[in-house]
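[1] sequence unavailable; structure follows:
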């Protein structure tokens, strides 16, 4: 039996939009149809980020720390920080050391009596702004060692862009979910497709469950018997 031997299947923006229109029982006829679909795609990508951790968007970043400075504005493409640590003597093969840091809430941060206390940073609070996020460290970095804030972060999914030849910034395994989500969003925008909205919503949710389950973290989890004693 002959097979293609290829593993490169993908859909460009134009093909994905056309498939979504067909699923909604519509035809892609005008430039406005393409424009409104592209807008729905960008909103769909923001929805995906709000749904939770998308592993393909996780990247690593660092921020050099300065003595006496406890607040740092990160790149606007950073959606959230997943894990963070404090690195001392970065780049020194003999003495570089990473120490895990604890993320605290705004309530916990506000209750710190002296936010200007200088020592080795142990905790961080994430402040969200419309432009991005600000990391607030406690204690404020001192000058005893060279500190680097290392962090794994969720990056915003890239915008669709205008050319129909663009590919989306998603893994190929998410294409069924992407097309299903776009078809559903189109069905609630076009009155002639309203009767398919319920069906398309169910299909979208099923495809999301399949994709997100396949992309979940598969590292082993160990649970020790015991627990709290009263």
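    Cool, got the structure. Keep in mind that what you see is a predicted model, and the values were worked out from it rather than measured.
[2] going forward, measure contacts between C-alpha atoms and count neighbours the same way
    Fine.
[3] for the protein, just list every one of the strands.
    For the chain, the strands defined by DSSP state E cover 58-64, 71-73, 78-88, 97-100, 102-103, 118-119, 123-129, 132-138, 140-141, 147-155.
[4] what residues of the first one count as buried?
    Neighbour counts over strand 58-64 (16 or more other C-alpha atoms under 10 Å) mark residue 58 as buried.
[5] next one: it to chain centre, how far?
    With C-alpha atoms, centre = their mean, to the nearest Å as the basis, strand 58-64 stands 14 Å off its chain's centre.
[6] same question for the last one.
    Once both centres are worked out by C-alpha atoms, centre = their mean, strand 147-155 turns out to sit 14 Å from its chain's centre.
[7] now the strands of the chain in a markdown table, with distance to residue 195?
    Conversion of the strands of the chain to a markdown table gives the following (distance: least, C-alpha to C-alpha, whole Å):
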| stretch | distance to residue 195 |
| --- | --- |
| strand 58-64 | 38 |
| strand 71-73 | 47 |
| strand 78-88 | 35 |
| strand 97-100 | 52 |
| strand 102-103 | 46 |
| strand 118-119 | 62 |
| strand 123-129 | 39 |
| strand 132-138 | 39 |
| strand 140-141 | 58 |
| strand 147-155 | 36 |
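[8] next one for the comparison:
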């Protein structure tokens, strides 16, 4: 007998939901069943973010740093990309503040990918679609264009945390260390410019990363690994944003969540199965590196 030769087994959201309902001793039949299962799946994904690191959600981000034009500026960047579509980006200057004429919202320009798009820092509020935005060019004369829509914050808000970061200059990477909110607050002069050596992550709804010292040029690159959110469970035909190894865990977790609503008598059993499946999957989802132990002889007394 021959094997199948196939290694592409997967389940879509509808199949995962059917399996979970069957484990609860029920059947997946109505539109409300689909809605309640989808809600439970998204809550389950949020719970996984709280349980610790999921390696498949780690991604590398590269951000070209900006030396702001005034010494009073602080180098705070979104953990991700915020792109705004404008009438023309030609006369806008990287590192300068743009201001919405109607909304009064402000943000700093980080880059100009195309002639009609810019990337910006986290805006102080929503921009009004179609409003004029003004900035100051190097000659301090006003520059004006329009912003098409309020830019989406979804990419930046998908960030959960930052794991590690380096600053690249002339092809060489130098690691920078993470500091706490209190350590950053204790920094006497937050506007000092130089090669960044520390970073502080402010875990807001739209999280940010702040560098110290503030960048001294606009050519260094900040390269970091961020943990992103698991993508939502939406349409039943979609597959889950997980590796196949987590399918048993996801199915067990959904059946446990559904049992709290559909079959309370099964909650202890299904919870125990879920915890076992998650522990097994989480143990597998880890980095494998060599362990080197070096004995210490500092306390050895020779007579």
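    Looks like it arrived, so ask away. Bear in mind that the values here come from a model prediction, so they are computed numbers and not experimental data.
[9] once they're superposed, tell me the TM-score.
    Superposed pair, TM-score by TM-score structural alignment, normalised by the length of the first structure: 0.90. Supporting alignment: 218 aligned residues with a C-alpha RMSD of 1.6 Å.
[10] name the stretch among the strands of the first structure that sits most buried.
    strand 140-141 (a mean of 24; mean count of other C-alpha atoms under 10 Å).
[11] nearest to residue 19 of the first structure, out of the strands of the first structure?
    Shortest distance between residue 19 of the first structure and these, using C-alpha to C-alpha, is found for strand 147-155: 27.3 Å.
[12] quick one: the equivalent of residue 31 of the first structure over in the second structure and residue 14 of the second structure, what's the gap?
    Residue correspondence to the second structure (TM-score structural alignment): residue 31 of the first structure is matched to residue 31. From residue 31 of the second structure across to residue 14 of the second structure, the span is 12 Å (C-alpha to C-alpha, to the nearest Å).
[13] neighbours around the closest residue to residue 10 of the second structure other than its chain neighbours, how many?
    Nearest residue to residue 10 of the second structure, sequence neighbours excluded (C-alpha to C-alpha, 6 or more residues apart in numbering): residue 244, at 6.7 Å. Here the number of neighbours of residue 244 of the second structure (other C-alpha atoms under 10 Å) works out to 14.
[14] what does residue 244 of the second structure align to in the first structure?
    Per TM-score structural alignment, residue 244 of the second structure is aligned with residue 172.
[15] now do the same end-to-end measure for stretch 226-238 of the second structure.
    Start-to-end, stretch 226-238 of the second structure (C-alpha to C-alpha) is 25 Å.
[16] between residue 31 and residue 14 of the second structure, which is the more surrounded one?
    The neighbour count for residue 31 of the second structure versus residue 14, taken as other C-alpha under 10 Å, is higher for residue 14 (18 against 9).
[17] ok, the nearest residue to that one once chain neighbours are set aside - how many residues close by?
    Spatially, and ignoring its direct neighbours in sequence, residue 14 of the second structure is nearest to residue 236 (4.6 Å; C-alpha to C-alpha, 6+ apart). When neighbours are counted by other C-alpha under 10 Å, residue 236 of the second structure registers 15.
[18] what do you get for residue 240 of the second structure?
    Going by other C-alpha under 10 Å, the residues that sit close to residue 240 of the second structure add up to 22.
[19] so it touches residue 13, yeah?
    Yes: taking contacts as C-alpha atoms under 8 Å, residue 240 of the second structure lies within contact range of residue 13: 6.6 Å.
[20] shared neighbours, the two?
    residue 233 (C-alpha atoms under 8 Å, 6 or more residues apart in numbering).
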